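Colleague: Sequence first, predicted coordinates after that:
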Amino acid sequence: MRILVVEDEQDMNLLIQKVLKRSGYSVDGCFDGQEAEDYLAGTEYDVILLDVMLPKRDGYQLVADLRSKGVDTPVLFLTARDSIADRVKGLDLGADDYLVKPFDFDELLARIRVLSRKRVGHKSNQFTVADLTLDVERRQVYRAGQEIRLLPKEFSILECLIRGKGNVLSRRQIEDSIWNYDDTPSSNNVDVYISKLRKKIDGDSPVKLLHTIRGVGWVLRDDGAAALAGQDGKEV
């Protein structure tokens, strides 16, 4: 999951980024409304953490502009402005949630999980495909009741696939979701991680869950499910 942090107080911005990265998220940070527009024009994010009082363009203007363009990315306002009128204004403009500074980081992480669940129409922190379970909050993965140890990037790629289960994700889509602007993934990074991930979650199991759609990308689904309709390319 990729998150954009828009906060003009540099120390706070960097601290939020540190906490999010430690929790396994891919994170980009910027310090004013115009810079945020540039980031959002180039990348799709799963959640935006947005301060209200920003240089160049404030958070209210930014979220109103996003919604007018049909961008439905969840927005969580982070602000010291705690009046009811301020909260109502932000929510009416299209924000999804509001967290007043100072806040507890555990609460921030919980609210991010709620927003990410709502976006994919899921009601819990656990995602399943067949006998594979991924717990976002605990960052644990189980197959047939046995825990599977994954590296951080492996977990992030699996989370990306399981959130979009049944949908084929391209290399570019996975890279955009997992790596931030400070990362420089090589052209075969995703392929290498997918190969390792397949060995760990499928192994010797007769039911394979991670499939390659040649020339398109990868999909996570039950091997016994019907073939995906309308997809080009051959499954291997």
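Modeller: In hand now; what should we look at?

Colleague: From here on, just use CA atoms for contacts and neighbour counts.
Modeller: OK.

Colleague: show me where this protein has strands.
Modeller: Taking DSSP state E as the criterion, the chain carries its strands at 2-6, 26-30, 47-51, 75-79, 97-100, 126-129, 132-135, 140-143, 146-148, 210-213, 217-220.

Colleague: deepest of these, which one?
Modeller: strand 47-51 (a mean of 26; mean count of other C-alpha atoms under 10 Å).

Colleague: Quickly note the distance from the closest residue in space to residue 112 that isn't next to it in sequence to residue 71.
Modeller: Of all residues not flanking residue 112 in the chain, residue 47 sits nearest, at 7.2 Å (C-alpha to C-alpha, 6 or more residues apart in numbering). Using C-alpha to C-alpha, to the nearest Å, residue 47 is found at 12 Å from residue 71.

Colleague: The helix ranked longest in the chain to strand 47-51, inter-axis angle?
Modeller: Longest helix of the chain, by residue count under DSSP state H: helix 105-119. With axes from the mean of the first three to the mean of the last three C-alpha atoms, to 10 degrees defining the directions, helix 105-119 sits at 130 degrees from strand 47-51.

Colleague: okay, pairing it with this:
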Amino acid sequence: MRLLLIEDNPRLRELLTESVHRAGWRIDAFGTAQDGREAIATTPFELLLIDLGLPDGDGLDLIREARRNGVQTPILALTARAAIDERIAGLDAGADDYLVKPFNHGEFLARCRALLRRAPDTAPVVLSAGHLRFDPARGVLSCNDDEIALTRRERAIVEVLMRDVGRVTPKGRLEHALSEFGDELSTNALDLAMSRLRKKLDGFAAGASIETIRGIGYLLREIGE
């Protein structure tokens, strides 16, 4: 899962980024409407978190623009505007939910999970391959009901491979899944993360294996009984 946060308060932006990372999701965070606008236009996200009080424009205008451009990604509006008419305006502009500052970070993550479950035209809520089950909204991978502890990068790899199960996933796509804006990947970051993930899966009767397709990428293949 990849989220976009547009919030001009540096401290809140940092705290929300930490919360999202702890939930096992990736996040790109910006402080202006223009940076957010460019990110929406160039990168697919599963959830948009938009502050309404931005230094270079109203977040409501950004939400309306996204909807006019056909963006169907769920949007959670973040704002200090608590009046009922302000909340109505946010929902009418195209937001799917509204969270008034200050808010509890547990509630913030719960609302994110709810919106991710309602995301349109996505893969099934729980992905499966062999005996593996992955819940993208919760970032949880399990095998025969035993949870497998993963790092954030390992979760990103699992999600992409399980959406492509039985098909070769290009290396570049996996590298993109590991990256975030401003996050430089080392040349062997994918190889290291893949190696650690394989070792973890070896400890379970996963019923699936990750194969290297030299010069192309990786394949998650289900193993027959």
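Modeller: Now that the structure is in, tell me what you want to look at. Since the structure is predicted, the reported quantities are computational estimates derived from the model, not experimental observations.

Colleague: Would you pull the TM-score for this pair?
Modeller: The TM-score (TM-score structural alignment, normalised by the length of the second structure) is 0.80; 222 aligned residues with a C-alpha RMSD of 3.0 Å.

Colleague: hey, where'd the helices end up in the first structure?
Modeller: Using DSSP H, the helices of the first structure run over 10-22, 33-42, 59-68, 84-93, 105-119, 152-163, 171-178, 189-201.

Colleague: Just say which of those helices is most tucked in.
Modeller: Neighbour counts (mean count of other C-alpha under 10 Å) averaged over each of the helices of the first structure peak at helix 152-163, with a mean of 20.

Colleague: wouldn't the residue nearest to residue 112 of the first structure be in contact with residue 113 here?
Modeller: No. Counting by C-alpha atoms under 8 Å, residue 47 of the first structure stays clear of residue 113, with 9.6 Å between them.

Colleague: about what we covered before: enumerate every residue touching the residue nearest to residue 112 of the first structure.
Modeller: 2-4, 73-76, 112, 115-116 (C-alpha atoms under 8 Å, 6 or more residues apart in numbering).

Colleague: can the strands of the first structure go into CSV with extra columns for distance to residue 159 of the first structure?
Modeller: Supplementary listing: the strands of the first structure in CSV, determined by distance: least, C-alpha to C-alpha, whole Å:
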stretch, distance to residue 159 of the first structure
strand 2-6, 11
strand 26-30, 12
strand 47-51, 15
strand 75-79, 21
strand 97-100, 23
strand 126-129, 8
strand 132-135, 7
strand 140-143, 10
strand 146-148, 14
strand 210-213, 12
strand 217-220, 10
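
Colleague: Could I get the helices of the first structure in a markdown table, plus columns for distance to residue 52 of the first structure?
Modeller: Output for the helices of the first structure, formatted as a markdown table (distance: least, C-alpha to C-alpha, whole Å):
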| stretch | distance to residue 52 of the first structure |
| --- | --- |
| helix 10-22 | 13 |
| helix 33-42 | 9 |
| helix 59-68 | 4 |
| helix 84-93 | 9 |
| helix 105-119 | 16 |
| helix 152-163 | 29 |
| helix 171-178 | 25 |
| helix 189-201 | 36 |
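
Colleague: I'd like to know which of those helices is closest to residue 221 of the first structure.
Modeller: Nearest of the helices of the first structure to residue 221 of the first structure, taken as C-alpha to C-alpha: helix 152-163 at 8.4 Å.

Colleague: ok now that closest one, how far from the chain's centre?
Modeller: Relative to its parent chain, helix 152-163 of the first structure has a centroid offset of 9 Å by C-alpha atoms, centre = their mean, to the nearest Å.

Colleague: residues touching the residue lying closest to residue 143 of the first structure once chain neighbours are set aside, list them.
Modeller: Spatial nearest neighbour of residue 143 of the first structure, excluding adjacent residues (C-alpha to C-alpha, 6+ apart): residue 132 at 4.4 Å. Applying C-alpha under 8 Å, 6+ apart, we find residue 132 of the first structure in contact with 141-144, 201.

Colleague: Filter these by whether they're kept in the second structure.
Modeller: Contacts from the contacts of residue 132 of the first structure that recur in the second structure, judged by both residues aligned by TM-score structural alignment, their matches' C-alpha atoms under 8 Å, are 141-144.
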